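Peer 1: sharing a sequence plus its predicted fold:
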Amino acid sequence: MKIQRITYLSLGTNQGNKLENLQKAIQQIATKIGSVLKVASVYETPSWGFNSTNFYNTCIKVSTYLPPDTLIEELLKIEKDLGRIRNDKDGYSDRNIDIDILLFDDEIIFSKNLIVPHPRMLERKFALAPLAEIAKNVIHPIEKVKLSTCLENCTDTSEITTIQEKLKRPIPITEKYNYIAIEGNIGAGKTSLTKMMADEFNAKIVLERFADNPFLPKFYDDNERYAFPLEMSFLADRYQQLTDDLAQFDLFKNFIVSDYYIFKSLIFAQITLQKDEYTLYRKMFDLMYKEITKPDLYVYLYQNTERLLQNIKKRGRDYEQNIEAGYLQKIHDGYINFIKTQQQNLNVLIIDVSNLDFVNNTDDYEHIINLIKNH
């Protein structure tokens, strides 16, 4: 299990649109580092150690899974992505963004690339004031006193003022949702995305147990004969799994993410069953559906048919290799009809992943996560 750690980061800027610089940095940190839990006010302070325009400074509290050495590497990348150019000259200089690690839990770190607590934070009001605002009762690991006391004892006489404008805190997925269902056609990548999200956000994962269904290979060989037992067995298993797993929430997990929602049973049944079979099936489904917890967010991954066939071939399941484009199109049409009828009942997000490779491309994955966060 991943361990969440708390770090406090100092952000500063004295070039360009300073508020925008800080907000962009916070957004990048929320995307690449972890959940932003608190954001301090913005403080205007004179430049420290050289004569230049005033700085805007703030501090944020972040929950992250990254170890300290990786954290500093990622923060340097964010600075670079936001346009910071470091020079080799000694001393201080103007910068459009500066991100420093002030604290990392209560650890004391002396390494080649990182010293924590920040060795000069106690001498600088521009770091201490916003830090004490959001962490006044936190104990400094070396001084063994509260940060509010550290601020009172600070000998820095620089003038520091709070500006009126406020920065926005990006709301993390873990605060927005208790249960997310990821859906899509065969080969759309729903299981891959579910696993990636569960790993990144420490979520309880619910995966469809299709591999254990003895009727599935038989169905692809003889559709008419095995359609009804296949769909009934899927419905029973999905109902039991979702009922059990959604009722037993893991206190050590942030939320639940699944790679299916029980309504997919009805979508597939409409395609595979004869009229009289479907009528009987629908009666059973309606009884079960009433008892199933609805997801806070229903994500449908749209993938074009050509890519679906490529993905199916690539993953190499023998019983899927004869799936035809027409069958995949019927499934997609079933999902779209379902989504249209459920717009009032479900919080739906459709994401076109036809030109994305979120498994192998970090930017594509982050794009999807941002769509979910901002939905």
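Peer 2: All right, it came through fine.

Peer 1: every contact and neighbour count from this point should use C-alpha atoms.
Peer 2: Fine.

Peer 1: SS state for residue 103?
Peer 2: The three-state label given to residue 103 by DSSP: H, G, I helix; E, B strand; the rest coil is strand.

Peer 1: before we go on, here's another structure to hold up against the first:
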Amino acid sequence: MLLRPLRNWAARALRREGPGSLAPGQGTRGAQHRASLRDKDRENKKEKKSVICVEGNIASGKTTCLEFFSNTTDMEVLPEPVPKWRNVRGHNPLGLMYRDACRWGLTLQTYVQLTMLDHHTRPQTSPVRLMERSIHSARYVFVENLYRSGKMPEVDYVVLSEWFDWIVRNIDVSVDLIVYLRTTPETCYQRLQLRCREEETVIPLEYLNAIHHLYEEWLIKGGLFPVAAPVLVIEADHDMQKMLKLFEQNRDRILTPETQKHGS
């Protein structure tokens, strides 16, 4: 006897409110929530942020480039975390790798991957972020060089590659522009001799040649690996004053990466 009145009440309620109706007051809250989401979407589009990576061989002028842009309004600069690589709770994996790459290559590159991932994923405080190198060059240039030169066993290479592939699939490490400071290995070697960083005193010209070849293969020739963003090539075989002029000439192209296309 009770079921028939309940069915009649439910039918009247559906006709009155409609099949998708909400409880009193809920519709207002839903509309406010949807409006809030639309506002956030507009705000996110308005605050579109860019990530630019400065790439190049050792001593190609990356630090000079970052210093040039360090006082630019609305830009944050992230130098390569070399101090961390030189001191991990009292250990220096960077120095160890240069002295015995076969033994310490995996150790260093595991930590490089972690610290570069931290740079890619930390909250961005300015519209433009300028990074020295990237997690992409760590994999496509430096890990690749260790493997091709026979100084990293295949199992180490595969494990690092698996980690990198997982990161790229699951974490946003996207880049909007790559600024490639293109230098000859000989120029880099001369600069290394002048700056005399302790770990770099054992770097031979052959190593710089290998790194140069991999950068060219990745960013210029289009080899085995994907290029993460458009590439702006700056020929960097110049003295300091000429380099600063080149950075000034390319300032607008670097600060507006969305307008760039591949090429110099």
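Peer 2: Cool, the structure landed. It should be emphasised that the depicted structure is a prediction, and the values quoted were computed from it without experimental measurement.

Peer 1: now the strands for the stretch 1-150 of structure 1?
Peer 2: 5-13, 34-39, 43-45, 55-64, 98-104, 109-110, 115-116 (DSSP state E, counting those that start in this stretch).

Peer 1: so where is the third one in structure 2?
Peer 2: Spelled out, that is strand 43-45 of structure 1. Alignment of strand 43-45 of structure 1 against structure 2: no match, by TM-score structural alignment.

Peer 1: quick one: map residue 293 of structure 1 onto structure 2.
Peer 2: By TM-score structural alignment, residue 293 of structure 1 lines up with residue 173.

Peer 1: nearest residue to its match other than its sequence neighbours?
Peer 2: residue 120 (5.6 Å; Cα to Cα, 6 or more residues apart in numbering).

Peer 1: do the same with residue 282 of structure 1
Peer 2: Using Cα to Cα, 6+ apart, the nearest residue to residue 282 of structure 1 is residue 266, at 7.4 Å.

Peer 1: A helix includes the one you found, no?
Peer 2: Yes - the assignment for residue 266 of structure 1 (three-state DSSP) places it in a helix.

Peer 1: hang on, the earlier thing: I figured the match of residue 293 of structure 1 hits residue 122, correct?
Peer 2: No - the criterion here is Cα atoms under 8 Å, and residue 173 of structure 2 misses it with residue 122 at 10.5 Å.

Peer 1: neighbour count winner among those two?
Peer 2: Neighbours per residue, other Cα atoms under 10 Å: of residue 173 of structure 2 and residue 122, the larger number sits with residue 173, 19 against 8.

Peer 1: is that one in a helix, a strand, or coil?
Peer 2: Going by three-state DSSP: residue 173 of structure 2 is coil.

Peer 1: and residue 357 of structure 1, by the same measure?
Peer 2: Secondary structure, three-state DSSP: residue 357 of structure 1 is coil.

Peer 1: looking at the strands of the stretch 1-150 of structure 1, which is buried most?
Peer 2: Among those, judged by mean count of other Cα atoms under 10 Å, the one packed with the most neighbours on average is strand 55-64 (a mean of 25).

Peer 1: kindly name the residues of structure 2 that line up with that one.
Peer 2: Per TM-score structural alignment, strand 55-64 of structure 1 has no counterpart in structure 2.

Peer 1: likewise stretch 183-197 of structure 1?
Peer 2: Against structure 2, stretch 183-197 of structure 1 falls on residues 55-69 (TM-score structural alignment).

Peer 1: how about that stretch: buried residues?
Peer 2: Residues 55, 56, 57, 58, 59, 60, 61, 62, 65, 66, 69 are the ones in stretch 55-69 of structure 2 that count as buried (16 or more other Cα atoms under 10 Å).

Peer 1: quick one: the helices in the stretch 1-150 of structure 1?
Peer 2: Secondary structure of the stretch 1-150 of structure 1 (DSSP state H, counting those that start in this stretch): helices at 18-32, 68-81, 125-135, 147-153.
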